[in-house]
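[1] This is a predicted model, with the sequence first.
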Amino acid sequence: MKHLNHFILLITISLCWGINVSIIKFAVLTLNAPITVAFWQSFIGALCALAWVSTGNDNKKYEKGNLSYGFALALLHAVGANIIANFVIMHLEVTTVAVIFGSTPIITYLISHIIGYDRFSPQRMLGIIFGFLAVTVLFAKRLSINSTLVTWGLIACLVPFIFASMNLITTQWSKNRHKYVQLTFLRYVIGATLLLFYNLLVGTNILLVNTDFSTKLIVASIGGIEILSQALLVLLISKAGPVFSSQTSYIATLFTVIFGVFFFNEAVSLQLVISITLIIVGIVLVQPKKTTFKS
């Protein structure tokens, strides 16, 4: 029963990550306002994180250093990755995005090798090679069809590098700190504040005026799903360990593709299947031995 619960958690987290990409695509296409969507991602995420923080008294006491780390992560996540991803998702298919974003664990361990965070391993290096082959295969056909898509694809490649940087910063943070919930709350609050100032400055439709209720609900759900998946991931790591939990990376990639096909009628080509296979093999080869944060 215990292992079944772990598996259910694993699938639930992967489902959350997978479906959120399709939800974001629907939101940005409907509103044509990627930065406004990014604000609501952070704002709703902050509200949900506040509720998460409130569940434990230990999280309410400020942990020294969390503000500076939270600010750095907010810049990378809310201002960097989310905005880039939201623009990219407007132009690329969800199935393509799934492979590119799915390379995050591979990029993380590539950077880890370079800066000396992780020891050299032939197995992990092979995983990195598989990851880059996956992206190369994905772009090969599109290069001759639509150069604009390739441009957006290259821009999309910035996102896994940003996420990888966040992983490494969180690794550094976790050496002397443990209040991950508090860090998450600060990251979302700071991100929401920065994006609020920007949206007010440029005069965007931040309140989603003249937007139907269902669209507002969909936009609001994005941040909630993000926080839910993070909370469940912390729980899963504490119960089943980081190696088992790392399987979310490739299962989420599969779910993202499935939802892209289901919601947007995207075609599943041989090229895509090969890319997915390569990226999953690559992720398996670079599985982490320990978590990047403490629960």
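    Looks like it came in fine. Residues are numbered from 1 along each chain as shown.
[2] Only C-alpha atoms from now on, for both contacts and neighbour counts.
    Fine.
[3] mind listing the helices for the stretch 1-150 of the chain?
    Remark: helices assigned in the stretch 1-150 of the chain by DSSP state H, counting those that start in this stretch are 2-31, 34-53, 57-60, 66-74, 83-91, 94-101, 104-115, 122-145, 147-156.
[4] count of neighbours near A140?
    By other Cα atoms under 10 Å, 12 other residues sit near A140.
[5] one step back: out of the helices of the stretch 1-150 of the chain, flag the one nearest V234.
    Closest to V234 of the helices of the stretch 1-150 of the chain is helix 2-31 (Cα to Cα; 10.4 Å).
[6] quick one, that closest one and helix 94-101 angle?
    Using axes from the mean of the first three to the mean of the last three Cα atoms, to 10 degrees, the inter-axis angle of helix 2-31 relative to helix 94-101 is 120 degrees.
[7] One more to weigh against that first structure:
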Amino acid sequence: MTTTSLQLNNGVVMPALGFGVFQSSPEETAAAVETALKTGYRHIDTAAAYGNEREVGEGIRRSGLDRSEVFIETKVWVSDYGYDRTLHAFDKAAGKLGVEQIDLLILHQPAPKGFDATIAASRALEKLLSDGKVRSIGISNFMPRHLAELIERTDVVPAVNQIELHPYFTQPEVRQADSEYGILTQAWSPIGGITFYPGWGEHRRSVLSDPVLGEIADAHGKTPAQVMLRWHLQQGRSAIPKSVNPARIAENFDVFDFELSAEEIARVDALDTGVRSGPDPDERDPISLGIVIPEA
């Protein structure tokens, strides 16, 4: 059986299935978040660099749910790395979200070309954690060597590592490293939509149209997207699908009433190509994107 929640390494309980808003325009985000929460989601994932934290907060308020019922996850962008800048990044994020405490605050990229600033940012997250401003801290797109150096130079092991992970790119080495450190692996692009990530990869193909996934989906009366989300959850991962379409939002949440067999999970595992579809965190310096996070 698959649990609907996961316990992080500091004891905090997080809903396993989250709702993502990457590439959701500010104009669509509030309505999508409100719809997701009314559908049953209780975990929302955003980021300073997405430019829609304010609308995420608005969607949560529109839902009518108490703040304590919604697990909010957001990310610090690399332009705000460094101890004091990262402390202030919390203020900016909390101000836009309209909350006093963030459930999970993570570093968006390892930024290996300026890793001293990444370490300082991580130490700021530790301070925010000890002060109770965040309930848990994490990282995103960290590869094993980034993890090893981070853990050697800081005091608190991150609770979550959010990485590109779908049937065509399963990152077993990163998942193994996460497991060894007691870090929960969380999948962005969990149903492979990011195979159409702009600017990366010339030979893209949609995971959603894979015949193996189609066959498994037909056997359960489900969709390929639902099979992929179930595949993540049954292996103990967190997944954060995104959509602004109410029907898709509901479809992606309807994954707790069926079970994949061990053979079916193995068939999905075997689809791995070893080729990422999004940017390689070692090859592109994220600071070069020129993203500056505005004040709240």
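    In hand now; what should we look at? Since the structure is predicted, the reported quantities are computational estimates derived from the model, not experimental observations.
[8] After superposition, what is the TM-score?
    Here the TM-score for the pair of chains, by TM-score structural alignment, normalised by the length of the first structure, is 0.28; 128 aligned residues with a Cα RMSD of 5.9 Å.
[9] Same question for stretch 171-188 of the first structure: list its buried residues.
    Residues of stretch 171-188 of the first structure classed as buried: 171, 173-174, 177-188 (neighbour count, 16 or more other Cα atoms under 10 Å).
[10] which other helices and strands contact the strand or helix carrying I227 of the first structure?
    Applying DSSP states H and E as the criterion places I227 of the first structure in helix 213-240. The contact analysis (3 or more Cα pairs under 8 Å, 6 or more residues apart in numbering; DSSP states H and E) places helix 213-240 of the first structure against helix 2-31, helix 34-53, helix 242-245.
[11] mind redoing it with 7 Å?
    If contacts are counted by 3 or more Cα pairs under 7 Å, 6 or more residues apart in numbering; DSSP states H and E, helix 213-240 of the first structure sits against helix 2-31, helix 34-53.
[12] Tell me where the second structure has strands.
    Secondary structure of the second structure, counting by DSSP state E: strands at 5-7, 13-15, 19-20, 43-45, 71-76, 104-107, 137-140, 160-164, 184-188, 238-239.
[13] could those strands go into JSON lines alongside distance to E53 of the second structure and mean neighbour count?
    Output for the strands of the second structure, formatted as JSON lines (distance: least, Cα to Cα, whole Å; neighbours: other Cα atoms under 10 Å):
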{"stretch": "strand 5-7", "distance to E53 of the second structure": "23", "mean neighbour count": "16"}
{"stretch": "strand 13-15", "distance to E53 of the second structure": "19", "mean neighbour count": "18"}
{"stretch": "strand 19-20", "distance to E53 of the second structure": "11", "mean neighbour count": "25"}
{"stretch": "strand 43-45", "distance to E53 of the second structure": "9", "mean neighbour count": "23"}
{"stretch": "strand 71-76", "distance to E53 of the second structure": "8", "mean neighbour count": "24"}
{"stretch": "strand 104-107", "distance to E53 of the second structure": "13", "mean neighbour count": "26"}
{"stretch": "strand 137-140", "distance to E53 of the second structure": "17", "mean neighbour count": "24"}
{"stretch": "strand 160-164", "distance to E53 of the second structure": "18", "mean neighbour count": "24"}
{"stretch": "strand 184-188", "distance to E53 of the second structure": "17", "mean neighbour count": "24"}
{"stretch": "strand 238-239", "distance to E53 of the second structure": "19", "mean neighbour count": "28"}
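[14] okay, those strands in TSV with distance to E126 of the second structure next?
    Output for the strands of the second structure, formatted as TSV (distance: least, Cα to Cα, whole Å):
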stretch	distance to E126 of the second structure
strand 5-7	19
strand 13-15	19
strand 19-20	25
strand 43-45	20
strand 71-76	13
strand 104-107	10
strand 137-140	8
strand 160-164	14
strand 184-188	18
strand 238-239	22
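[15] So which of the ones you listed is nearest P246 of the second structure?
    strand 19-20 (12.2 Å).
[16] Pull the distance from the helix or strand where L196 of the first structure lies to the chain's centre.
    Applying DSSP H and E as the criterion places L196 of the first structure in helix 180-202. Offset of helix 180-202 of the first structure from its chain centre (Cα atoms, centre = their mean, to the nearest Å): 16 Å.
[17] Can you report how many residues neighbour the nearest residue to L195 of the first structure once chain neighbours are set aside?
    Distances taken as Cα to Cα, 6 or more residues apart in numbering place F39 nearest to L195 of the first structure, at 5.3 Å, with adjacent residues excluded. F39 of the first structure is flanked by 28 other residues according to other Cα under 10 Å.
[18] Kindly provide the distance from F39 of the first structure to R142 of the first structure.
    Computed with Cα to Cα, to the nearest Å, the distance linking F39 of the first structure and R142 of the first structure is 32 Å.
[19] on that earlier part again, pick the most deeply packed of the helices and strands packed on helix 213-240 of the first structure.
    Each of these was scored by mean neighbour count; the highest is helix 34-53, a mean of 24, by mean count of other Cα atoms under 10 Å.
[20] what comes into contact with that helix?
    For helix 34-53 of the first structure, the surrounding residues in contact (Cα atoms under 7 Å, 6 or more residues apart in numbering) are 28, 59-60, 78, 82-83, 86-87, 181-182, 184-185, 188-189, 191-192, 195-196, 199, 206, 219-220, 222-224, 226-227.
[21] Okay, helices next: where are they in the second structure?
    For the second structure, helices defined by DSSP state H occupy the ranges 26-39, 53-63, 83-97, 115-130, 144-153, 172-181, 211-220, 224-234, 246-253, 262-269.
[22] Cool, thanks, signing off.
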